[in-house]
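K.L.:
Here you go, sequence then predicted model.
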Amino acid sequence: MTEFSKAVAGCIAEWGKRAAACNDSAECLEHSARQLRECLDAAFPDSKKVELESDKVNYMLSSIFFLANRLSKASQGLAEFDKVMSDIEKVGKASLEDGENRQLYIKFHKELDEILARYF
């Protein structure tokens, strides 16, 4: 008997613990994401071994894999965003919306675009 739901939940729970311990370290979060993908790979059977309607089974399993992978990538992006916001707070309460501090405004948007391109 298979227990995909338990295995997937276990993979995600372990990833969550590791990611929380990373303390916003991008390298640590990337390593945790790799471990999550490896765990999910081990949890899912080879599609050739599943004798059911393979398109539907593959769709279901790949959806879980995709969503878990997106969650881990999004957490990496969020950690990078935290760093950008932290840098802005260190400078002071400059108004980025009005563009009062033009250089900071441009730098913020450039970094935000890079984060979106890398992780989202």
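P.N.:
Yep, it's here. Note that the structure is a prediction, hence the values are computed from the model and not measured.
K.L.:
okay, CA-based contacts and neighbour counts for the rest of this
P.N.:
Will do.
K.L.:
Wait, residue 28 touches residue 19, no?
P.N.:
Yes - applying Cα atoms under 8 Å as the test, residue 28 and residue 19 come out as touching, 7.4 Å apart.
K.L.:
Of the two, which one has the most company?
P.N.:
A direct count of neighbours by other Cα atoms under 10 Å for residue 28 and residue 19 places residue 19 higher, at 22 against 17.
K.L.:
ok, now how distant is residue 78 from residue 85?
P.N.:
10 Å (Cα to Cα, to the nearest Å).
K.L.:
The two - which one has more neighbours?
P.N.:
The residue with more neighbours, out of residue 78 and residue 85, is residue 78; 17 against 13, by other Cα under 10 Å.
K.L.:
also this one, for the comparison:
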Amino acid sequence: SPPSTKLEFDNDKISYIFSTIFFLSNRLNKALIGLAETDKAINNLVSEERSTIGGNDSDNQDRQEFQNILTNILSDYY
């Protein structure tokens, strides 16, 4: 009967909308966590650069460590 079919169709639309909202909010939450982790890694790199006097070896090591952290963040959250 047409009324029940329309009701089922409306229920499917509502379910789809809710699952889409849930999925997008999950993605947004992951992206925000990733952004916070990236910000923390940048702040750590900047503070280490400020506290280090000269020493190119430690600069390269810090940058490599930062690159590794950034790669992990990108693979985990994006």
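P.N.:
That came through, no problem. All figures in this text were calculated on a predicted structure; none of them were measured in a lab.
K.L.:
which strands and helices sit next to the biggest helix by length in structure 2?
P.N.:
As assigned by DSSP state H, the longest helix anywhere in structure 2 is helix 2-51. Contact here means 3 or more Cα pairs under 8 Å, 6 or more residues apart in numbering; DSSP states H and E; on that basis helix 2-51 of structure 2 packs against helix 56-77.
K.L.:
which residue packs closest to the residue minimising distance to the centre of structure 2, ignoring adjacent ones?
P.N.:
The structure's structure 2 has its C-alpha centroid closest to residue 31; by Cα atoms, centre = their mean the separation is 2.7 Å. Closest residue to residue 31 of structure 2 in three dimensions, ignoring its sequence neighbours and counting by Cα to Cα, 6 or more residues apart in numbering: residue 77, at 6.0 Å.
K.L.:
any idea what the one you found aligns with in structure 1?
P.N.:
Per TM-score structural alignment, the equivalent position to residue 77 of structure 2 in structure 1 is residue 119.
K.L.:
Show the contacting residues for its match.
P.N.:
Contact analysis of residue 119 of structure 1 by Cα atoms under 8 Å, 6 or more residues apart in numbering lists 73, 74, 76, 77.
K.L.:
And residue 63 of structure 2, by the same measure?
P.N.:
With Cα under 8 Å, 6+ apart, residue 63 of structure 2 has these contacts: residue 45.
K.L.:
What is the aligned counterpart of residue 40 of structure 2 in structure 1?
P.N.:
The alignment partner of residue 40 of structure 2 in structure 1, by TM-score structural alignment, is residue 83.
K.L.:
And its match, how close does it get to residue 17 of structure 1?
P.N.:
For residue 83 of structure 1 relative to residue 17 of structure 1 (Cα to Cα), the value is 21 Å.
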